[in-house]
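Enquirer: Next come a sequence and a model predicted from it.
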Amino acid sequence: MKRTIMLIPVSKNIGLTTISLGLIDFFEKLKLDIVFFKPFYESRVSPINLDDTSFILNKYFSTPFINSSNINQKFFILEKLKKKYLLKKSISLYLNYKKYYDILLIEGIKSNNSEYNSIHHLNLDLAYHINSDIIFILSNDKSYNIDFFLNKIKNLKIKSNILGIIINNIFLNYQEIYIKNIKKNKIYKNEFENTNHIPIIGNILWNKDLVFFPIIKMFQSFQVHKIVKINFNVNLVKLFILYNDLVFDYKIDYSRSIIIIPYDIFLKKFIHIINKKLDYLNFYAVLLTNVININQFQCSCLRKIKKLKISIFYTLLNINVIRYIITGFNLSILEYNYSQIKQSNNYIANFFNKKYILSKKLNTQNANYISSTSFIHHLKIHARKINKCILLPEGSEIRIIQAASIVHKLRIARCILLGNIYEIHQIALSNNIILSKNINIIDPIYIYSHYITRFMQLRYKKGITQDLAKSSIYHSNIVLGSLMLHSGEVDGVVCGVKYTSFDVLRSAFQIIGTNKKENISLVSSVFFMLLKDYVLVYGDCAININPNAQQLSEIAIQAADLSKHFGIEPRIAMLSYSTGLSSQGVTVEKVRKATLLIRKKRPDLIVDGPIQYDASINKSIAYIKSPVSPLLGSATVLIFPDLNSGNITYKAVQQSSKINSIGPILQGLTRPINDLSRGASINDIVYTIAVTAIQSNQKNIL
């Protein structure tokens, strides 16, 4: 079983570290290999600069964790850039580890404010991009309504699979829980368990035996002053007893506790009780509240206090404020030792619902998609592994030079620039581009004559002469580059920022040709559209002007196979201006016939058409327009009926959404040549080089 689970805290002070450690203990008892990951966290003062959970795992346990300290130390002025950086680096770390473990447990970041929307954007974005299950962590705070929480989830339109909720009851009224624990030893029931929306997979009962308060920090919070301090050598306190004019219960064990009581009640009643039962009560100290005039108080009862032989402290705060501070105090597990942490882990692990946590229910929200960030990560990693040689015929173009420099730095491919060596170096120098010595620059004038004979052999049926062959190669780097590819000297060719698509395609057809082994009769193209949340494949948006039904079916099949090659599950939408039988027309009938041909040729593919764009990618609209469609709004490969609609749409989406698109990626050629849009960005070129390198390799990216 391989799965990723992300814990997302709903508010502060909910014992997140304690829950994470308890879950780790739970999985390890099931003999599952688990790795812990805290992708983002607030820096803490530590010799090894780790988050709290990783710090404890490193100090006391052998459970592996992913050290993300290097991505949390980088400073950003703009929060938007910081978020983008954190997501990118976190996804990269995650993908490097996920295949080695049964469970990858991720601990989300806690919020610094009470606004739910702002709390979870970073956590939810990561969960979506890595297709993680989500567990929300709540505290049983009576001021936090479960219906409010569920409405917030609904409004956020969470795309990840919500596995369930864990409720930590640690911050209930301490005296109330103390008494309840004596009466029963079972999970505390509350209104959260009545919800049918999300399963409760853990409802953790506060346990008095596991809680120790660091007394110095607590007293600082209470603004405490001493009156009498007798043998008070205490670091951790077990329990605070809020005695607010209640009937004193002698049946409760008050050892290792501090009594918090208004000083007027202390004087009138409690001081006499202590005198009678002092040996039995055995508490650490008394904290008096509402002490406004300490001098008057000391004069009136100093003698009585000294007779008690216990430590007495006071604060100006009233008992309700003290109660609020206690219930909101962050009990740091870092104060504990190994035996206490181990005891806590064992206790908490018993509260988790094994059935729900180990449920193999798939994330139906986005299981069909791959996020843009993950897609780019896979491109870089896979291209780096196969280390292919890519030729760039437009070597003197500034964007090509910049892209080649980046590709070399990222080790995506070995680039060759075609062009005048001196000119290329001058362009790089004047634009502050660092060109590594390992980037090969070849001047065409010194090598073009080597390929004249080969070109004549390839084009002999067309009656090409030596002079015409020589002139074609001499005046066109794309022809020369295609011949180098045909001879096997390079693995792929990328160009198009200067040459037109017609130039690129003509060279590809004349020299490389279609893949006869796979019975491919035409060359088509696709674009990888790197949208905000996922990657879509558009085809054909660059080559075939008005394909017939047969050609349209072949374009769709080529696009589906290429999608698989790059880790995208192909779910094909054959696009039209109508859905199903809602309209008639020549174009609609062409799309309908092409869809039937695909089903006949490749029954293994999921395809529907004719279908409108909105119904193909929007689940809500799909249920209205096409409720019986096998796509149900989750198409990943979108095939346009003609070049006009495809080219307009891809450019409209790219420019309006300000996204990167990779392509056009040519399909059906014997060896990979890829065309660039003349408006291609540096990133577009870099990614196209990576795609071309992977196309030249037979193994799938995933």
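Expert: Arrived safely. Numbers count the residues shown, from 1 in each chain.

Enquirer: make it CA atoms for all contacts and neighbour counts henceforth
Expert: Fine.

Enquirer: Now the residue positioned nearest the centre of the chain. Nearest residue, chain neighbours left out?
Expert: Compute the mean C-alpha point of the chain, and by Cα atoms, centre = their mean the closest residue is Leu126, 2.1 Å away. Taking Cα to Cα, 6 or more residues apart in numbering, and ignoring the residues beside it in sequence, Leu126 has Leu87 as its nearest neighbour in space, at 6.3 Å.

Enquirer: one more structure, for comparison:
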Amino acid sequence: MKTGIYITNTERSTGRSIVSLGILKLLLSKVSKVGYFRPIINDYPMGKRDNHIETMLSYFNLDMEYKDAYGFTMSQVVKYKNLGQEARLIDQIIGKYKELEERFDVVLVEGSDFDGKGVAIEFDLNVEIAKNLSIPTILISSSHDKEMKDAVANLDLAVKTYAENDVLIQAVFMNRVPENDMDEMRKELLQVIPKETYIEIIPEVKGLGSPTVREIVEELDGVVLYGEKLLCRQVDRYSVGAMQLRNFLDRLTENTLVITPGDRSEIILGALQANVSTNYPSIAGIIVTGGMRPEEQILKLIDGLSSIVPIIMVEDATFITAQKISNVKPQIRPGITRKLDLSISTFEKYVDAEHLIDKFRSFKTDVVTPHMFQYNLVAKAKAKKKHVVLPEGTDPRVLLAATSLVDQNVVDVTLLGKREDILIQASKVGVKINGNIKIIDPAKSENYEDYWKTYHELRKHKNIPEEMAKEALLDVSYFGTMMVYKGHADGMVSGAAHTTAHTIIPALQFIKTRPGVSTVSSCFFMCLDDHVSVMGDCAVNVSPNADQLAEIAISSAESAKAFGIDPKVALLSYSSGTSGSGVEVDKVKAATEKAISLRPDLKIEGPIQYDAAVDPKVGKSKMPNSEVAGQATVLIFPDLNTGNNTYKAIQRETGALAIGPMLQGLNKPVNDLSRGCTVEDIFNTVVITAIQAQEDF
């Protein structure tokens, strides 16, 4: 099964690389094809690449290109946010991840670094990405430079924040813990972290918490005078050589980086001699400051030494140099195999790998976000591309949606209307109609005569004269519907500038209903924060009787199933079970009985109140033996007044995305838009129309 693992952290410098490297090696021992993806990376100067990506691709020899391993830079993220286009950003991240998911058995996803211009938004952004990818999530934190209680509280708050956003953390790692505190740290975490969450403690590893000389050189933009091949040396501390040599030597410790002005030759030579002496510790290197190269005699002396360390010259003064070095954060980099090997061996030493893998294997989630649902719809439409006709070719919203659909290769599109009028409107809204979008003027169409004659034949039992048939087929709604009837298009979407009746009547006249269906109805896909509900009928039938309501329930259940939603059908009323009575309750009760008799394979409950249908606690209280109460995914309203107002109230008050209405019961798909629809509404309705037109619908 294609899947992924998301690793993110609570703050910067948590030691996340230990976990990422360890898990990637672990995955490669279980499956053959592993991918790597970073949704957000920092901004880098031209020609410089992200260290995490470079390291993972090169060290593990992953079969993928650098450009495919990340989504966006942080500056791009900030730009999207400033433009109010966060939703578009998430959609594109999902799309990039899904492309990798298709190519690999498992994709390891790594969150952002909490570094640079996006720090203020990164935590929320990582939560949003985790939620929308809906894959097992690992949260990394650190106790470095913190009191234990503060470190525990920080991780506890992060886990709860993710949970509040419907992300259940599968595993937490507390890194950089003093070795003597590891047992106590585990006890503290067990008291606050949910028991089903895997907890691991990794101690502070000195070799991983220290930068290399190379990292410092890059940060300082220094010039390497000596020791180019020794830049991988570890720097555990630095010491400024501004005192007399005898006092300075007493301050040297193992892996010290010496910082001194370039004219302090006695410090430079003393440090080099101390490095080779058995009486003093080895140093990591020497930084000479102020842009002062040591004197020629000193350089000549150094050239003659049999053993040296890296010597770097920088332009900054000594104090500024020391400040910059103190801010250098160690990173995992390509080619520094000592650190990479140490990271992996540390992971393997402290982590129960098999237990962790079992957590990933057992991961299940019912969370379906609006972004996920939309992505899945588009992917399904693309898989078997269909042709949709849009009669309202001059409407600016239709033009914008049509070009977007074609640019993304979702469907083939035909616009109806006069070519010159459509091109003028397209120019006004800034879109270009190219050869990928077909334009048909009904009056000039080569099919016009065939269409009106077919209509006349189909309606002759209604004594429709030829002139009326000719006039009807000049109407874009009739012409578009006839294209669908004839198989010249797979579906039609209209209603942005026409009434519902104008869209539906032609379909009822000659496309007609599917076998066994007598009631054309509609449903909406209500995309709430963490799930999608199907709601019907909210657009067509004003006051359906019990038989019609039963048919609406069955049609809506079939629609849910076709779009990947497990149908649990609730026929709504103002009372639950046998608690109330009245004409409207009796109607819903009769409809429920009829629906169950027609489709005993479906889970159907009614009459039931809205809260009992969707809230598990209320459902269990009011109808404890029901398979639907508290977990309904298909909500059937007793009349149009209730349905239309309820879906609009939910949409406005919660910000939920409502996709539809989608008409149910016709032989071929024709769907109606609201005259207040947005470009996104048109886009989504065309997508669901294309899916309806697919053979496996």
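Expert: Done, it's in. Keep in mind that this is a model prediction, so the values were computed, not measured.

Enquirer: Could you tell me the TM-score of the two chains?
Expert: Comparing the two superposed chains by TM-score structural alignment, normalised by the length of the second structure, the resulting TM-score equals 0.78, with 625 aligned residues with a Cα RMSD of 4.2 Å.

Enquirer: just to revisit the earlier point, now for the residue nearest to Leu126 of the first structure, how many residues are close by?
Expert: Taking other Cα atoms under 10 Å as the neighbour definition, Leu87 of the first structure ends up with a count of 21.

Enquirer: Give the aligned equivalent of it in the second structure.
Expert: Taking TM-score structural alignment as the criterion, the aligned counterpart of Leu87 of the first structure in the second structure is Ile90.

Enquirer: picking that back up, which helix or strand contains the residue nearest to Leu126 of the first structure?
Expert: Using DSSP states H and E, Leu87 of the first structure maps to helix 79-97.

Enquirer: After that helix, which helix or strand is next?
Expert: Using DSSP H and E, the helix or strand that follows helix 79-97 of the first structure towards the C-terminus is strand 103-107.

Enquirer: Please enumerate the helices of the stretch 401-550 of the first structure.
Expert: When assigned using DSSP state H, counting those that start in this stretch, the helices of the stretch 401-550 of the first structure occupy the ranges 421-430, 452-458, 466-475, 477-486, 501-507, 549-565.

Enquirer: for the stretch 601-702 of the first structure, that is, sorry about that
Expert: In chain order, the stretch 601-702 of the first structure shows helices spanning 613-617, 619-625, 643-657, 682-695, with DSSP H, counting those that start in this stretch as the criterion.

Enquirer: ok, now the stretch 201-350 of the second structure?
Expert: Secondary structure of the stretch 201-350 of the second structure, counting by DSSP H, counting those that start in this stretch: helices at 213-220, 245-249, 265-276, 296-303, 318-326, 337-350.

Enquirer: Go through these and name the closest to Glu392 of the second structure.
Expert: Minimum separation from Glu392 of the second structure across these (Cα to Cα) falls at helix 213-220, 59.1 Å.

Enquirer: so what secondary structure elements neighbour that closest one?
Expert: Helices and strands in packing contact with helix 213-220 of the second structure are listed as helix 318-326; criterion 3 or more Cα pairs under 8 Å, 6 or more residues apart in numbering; DSSP states H and E.

Enquirer: Now do the buried residues in the helix it packs on.
Expert: Of the residues in helix 318-326 of the second structure, those buried under the neighbour-count criterion (16 or more other Cα atoms under 10 Å) are 318, 321-322, 325.

Enquirer: How much space separates the most far-flung residue of the first structure relative to its centre from Ile261 of the first structure?
Expert: Within the first structure, the residue lying farthest from the chain centre (Cα atoms, centre = their mean) is Arg303, at 64.5 Å. Here the distance between Arg303 of the first structure and Ile261 of the first structure works out to 19 Å (Cα to Cα, to the nearest Å).

Enquirer: How about Pro603 of the first structure?
Expert: From Pro603 of the first structure over to Ile261 of the first structure the distance is 77 Å, taken as Cα to Cα.

Enquirer: Those two: which is more packed in?
Expert: The neighbour comparison of Pro603 of the first structure against Ile261 (other Cα under 10 Å) goes to Ile261, with 22 against 11.

Enquirer: Distance of that one relative to Gln667 of the first structure?
Expert: When Ile261 of the first structure is compared with Gln667 of the first structure (using Cα to Cα), they lie 80 Å apart.

Enquirer: same check, this time on Ile216 of the first structure
Expert: 70 Å.
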